[in-house]
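J.: Kindly return the folded structure for what I paste below:
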Amino acid sequence: MLDIINIPHADPLNLPLMHGIGPVSIITGLYLLFILKLGRRFMENRQPYQLRGILKFYNLFQVAYNALMFLMMVTCLVVYKPYKFSCMVPSPLDHGVKNWERFIGYAYYINKYFDFLDTIFFILRKKYKQITILHIVHHAAMPMAAYLTMRVNGYGGLPVTVSTANTFVHTLMYGYYYLASQYPNLSKSLWWKKYITILQMVQFISVLIHIFWTLQQEDCYINPHLINGFIGAGIFLITMFSNFYIRTYMLSKSKKT
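T.: Next up, the predicted model:
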């Protein structure tokens, strides 16, 4: 598995934070150090910060960012039509849509670093119960997963469907976060929160179905590292999100009744 880091970059374009595994490892390590130790120590004798103005801007920014990425990815898939849905391989480096693939792929990757702010804000607001194992693992793993995906696969291809589904879900999710942070009394009536979790699980299942369908196609080569990584991540995330849903929305409800 570690031989992945020695694989040459599938795309020679050397964008910031993409030239090696070092930057993503360091940034993710600092993130984990802050949320697991330094941040909690910093807040130990401090009152929680409200951050209402910052959260308003951040959540609206994330809604706009993810919505824009979603629309751009749909445009790529529907208007430019660079792929066969049954065999989505990256476009050749000299293809007219290549820079479009690079832009949306890199924008998606950078957004995974912005997502770190979710946890940092939880720390500063002392919302420690929100920082579940699922939350930490999911956030910490995504930048590395996105980096390795683009390293072995390049920009575009099969990951576009994953990113399209993910940005759609995140647009709704940050919309919920915005309403919950700005209107605390309203948060209990936001009944659709659990359906975002369901939508996330549907997303992972749909991706797995698409991958297994792709594997049935003849004369369709997709990097095996990418396939194995997506399948492993999909199964892991379905398991984690299912466990979260059961504990949060089913077991907790049964305890109240």
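J.: Please count neighbours and contacts with C-alpha atoms only from this point.
T.: Will do.
J.: Near Tyr221, how many other residues are there?
T.: 12 (other CA atoms under 10 Å).
J.: mind listing what it touches?
T.: Val89 (CA atoms under 8 Å, 6 or more residues apart in numbering).
J.: repeat for Thr161
T.: Applying CA under 8 Å, 6+ apart, the residues contacting Thr161 are Val207.
J.: Please tell me how far it sits from Ile54.
T.: Per CA to CA, to the nearest Å, Thr161 is found 31 Å from Ile54.
J.: do Lys98 as well
T.: 36 Å.
J.: And for Val137?
T.: Taking CA to CA, one finds Val137 at 24 Å from Ile54.
J.: Ok, Met144 next?
T.: Met144 is 27 Å from Ile54, by CA to CA.
J.: same thing with Leu13?
T.: 34 Å.
J.: And for Phe70?
T.: On the measure of CA to CA, Phe70 and Ile54 end up 24 Å apart.
J.: Among those two, which residue is more densely surrounded?
T.: Taking neighbours as other CA under 10 Å, Phe70 and Ile54 compare with Phe70 leading, 24 against 11.
J.: Next SSE downstream of the helix or strand encompassing that one?
T.: According to DSSP states H and E, Phe70 maps onto helix 52-75. Sequence-wise, the next helix or strand downstream of helix 52-75 (DSSP H and E) is helix 98-114.
J.: Show the contacting residues for Gly156.
T.: If you count contacts by CA under 8 Å, 6+ apart, then Gly156 has Val89, Pro90, Ser91, Lys98, Glu101, Arg102, Gly105 around it.
J.: Could you also give me the structure for this next sequence, so I can compare it with the first?
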Amino acid sequence: MDTSTGTLLNGAVKHPLLLADPWFMITVLGLYLYVVNSVLPQFMLFRKPFELKKFMLLHNVIQVVSCIYVIREILFVTDNGVIYFWKCRQLSQSTENVRRHFSLAYFLFWLKLSELVETMIFVLRQKQNQVTKLHLFHHVATLTLVYLLIHYNQNGSSAYFCAFLNSIVHIIMYSYYFVAAVADKSIVRTLQPIKKSITVIQMVQFALILVQLPTQIVLCGVPRGVIIYFGTVIIAMFYGFYDFYTNAYKSDHRVKNRE
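T.: Predicted coordinates for the structure are as follows:
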């Protein structure tokens, strides 16, 4: 195997230079937070919002296609066993399986990195209200979780359960965004309940991942530090999306009831 897909060296893995240690990721995330919270808001202070419709459509298509690819590769790497999340199954050590395991992990890293663009789109369109603490935390945390997958995957195929669910959610979400961007306003209003349902689906995703967590602790022997960090992130995301759902939708329901 070449270094672009990971090289097995005496049982260890030689990762590509940028992914060999966390400093590239830390640097990018630091710049990301600085740019979206300071540089771009200052840049947009006396400017009209950019439309960016074509770029957004392209971004949505790329995300959907990428998630379909991720699901296909997960099914291959796990031998279609990813849905059995409670089982501990070691990944096959065949040359092809190892190659595609690391190729997939690296692809997930760059895919999550590309999602940071969404925050910049919000700011450039002067939708700073969408750059919430939950939004920033979600993007930062998911990238760090993929880094853990690359370097600390000791629970085999079960580690891909999270990415599998997330890819399904993102296919639904980005498909909705694409349709909402090109459809007539009346159609968008008709599809509004789907937006609410996406938030519910995201919470269900996190709930299923939390159901999986005890099996990884008890049965799979995942390092305690990894489990604590992973569990903390998922709980925080679940709470964040639940809080968003409560404030965004239940408050709307109360207002309608008063009318």
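J.: Tell me how they score on TM after superposing.
T.: The TM-score (TM-score structural alignment, normalised by the length of structure 1) is 0.86; 245 aligned residues with a CA RMSD of 2.4 Å.
J.: picking up where we left off before, just want the angle from the helix holding Phe70 of structure 1 to helix 98-114.
T.: 150 degrees (axes from the mean of the first three to the mean of the last three CA atoms, to 10 degrees).
J.: quick one, helices of structure 1?
T.: Taking DSSP state H as the criterion, structure 1 carries its helices at 21-33, 39-43, 52-75, 98-114, 116-124, 133-153, 159-182, 193-215, 224-245, 252-256.
J.: how much does the fifth one stray from structure 2?
T.: Looking back up the chat, that one is helix 116-124 of structure 1. Superposing on structure 2 and averaging over aligned pairs (mean CA distance after the TM-score superposition for structure 1), helix 116-124 of structure 1 comes out at 0.7 Å.
J.: Could you do the first one as well?
T.: With mean CA distance after the TM-score superposition for structure 1, helix 21-33 of structure 1 departs from structure 2 by a mean of 0.8 Å once superposed.
J.: so how far does stretch 199-208 of structure 2 sit from its counterpart in structure 1?
T.: Counting by mean CA distance after the TM-score superposition for structure 1, stretch 199-208 of structure 2 comes out at 0.8 Å.
J.: Next: stretch 228-245 of structure 2.
T.: Looks like 1.2 Å for stretch 228-245 of structure 2 (mean CA distance after the TM-score superposition for structure 1).
J.: ok, Phe116 of structure 1 - how many residues close by?
T.: Neighbours of Phe116 of structure 1 using other CA under 10 Å come to 20.
J.: mind listing what the residue nearest to it when sequence neighbours are not counted touches?
T.: In space, and not counting its chain neighbours, Phe116 of structure 1 is closest to His139: 6.5 Å by CA to CA, 6 or more residues apart in numbering. Listed by CA under 8 Å, 6+ apart, the contact set of His139 of structure 1 reads Lys112, Asp115, Phe116.
J.: switch the cut-off to 10 Å
T.: Thr28, Tyr31, Leu32, Lys112, Tyr113, Phe114, Asp115, Phe116, Leu117, Asp118, Thr119, Ile133 (CA atoms under 10 Å, 6 or more residues apart in numbering).
J.: of the contacts of Gly156 of structure 1, closest to Leu38 of structure 1?
T.: Closest approach to Leu38 of structure 1 among these (CA to CA): Gly105, at 31.9 Å.
J.: Now do Arg224 of structure 2 against Arg89 of structure 2, distance only.
T.: 19 Å.
J.: cool, Val117 of structure 2 as well?
T.: 35 Å.
J.: again with Val82 of structure 2
T.: Val82 of structure 2 is 9 Å from Arg89 of structure 2, by CA to CA.
J.: Ok, Val218 of structure 2 next?
T.: 14 Å.
J.: same deal with Arg258 of structure 2?
T.: Counting by CA to CA - Arg258 of structure 2 and Arg89 of structure 2 are separated by 54 Å.
J.: Ok, Tyr177 of structure 2 next?
T.: Tyr177 of structure 2 is 36 Å from Arg89 of structure 2, by CA to CA.
J.: Also Ile201 of structure 2?
T.: 27 Å.
J.: and what of Glu96 of structure 2?
T.: Distance from Glu96 of structure 2 to Arg89 of structure 2, by CA to CA: 17 Å.
J.: Give me the more crowded residue out of these two.
T.: More neighbours surround Arg89 than the other of Glu96 of structure 2 and Arg89, with 18 against 11 (other CA under 10 Å).
J.: Hmm, Asn80 and the more buried one touching each other?
T.: No. The pair Arg89 of structure 2 and Asn80 does not pass the contact test of CA atoms under 10 Å, sitting 11.5 Å apart.
J.: which neighbours do the two share?
T.: In contact with both Arg89 of structure 2 and Asn80: Ser157, using CA under 10 Å, 6+ apart.
J.: How many residues are close by the closest residue to Asn97 of structure 2 other than its chain neighbours?
T.: Counting by CA to CA, 6+ apart, Val77 is the residue found nearest to Asn97 of structure 2 once chain neighbours are left out, at 6.0 Å. Residues within reach of Val77 of structure 2, counting by other CA under 10 Å, total 24.
J.: Roughly how far does the residue most central in space within structure 2 sit from Arg99 of structure 2?
T.: Among the residues of structure 2, the one closest to the centroid is Thr142, at 5.1 Å (CA atoms, centre = their mean). Distance check for Thr142 of structure 2 against Arg99 of structure 2: by CA to CA, it reads 23 Å.
J.: what do you get for Gly231 of structure 2?
T.: 28 Å.
J.: got it, and Arg47 of structure 2?
T.: Taken as CA to CA, the span from Arg47 of structure 2 to Arg99 of structure 2 is 47 Å.
J.: Now do stretch 149-164 of structure 1: distance from first to last residue.
T.: 15 Å.
J.: which residue in structure 2 lines up with Thr197 of structure 1?
T.: Under the alignment (TM-score structural alignment), Thr197 of structure 1 pairs with Thr199 in structure 2.
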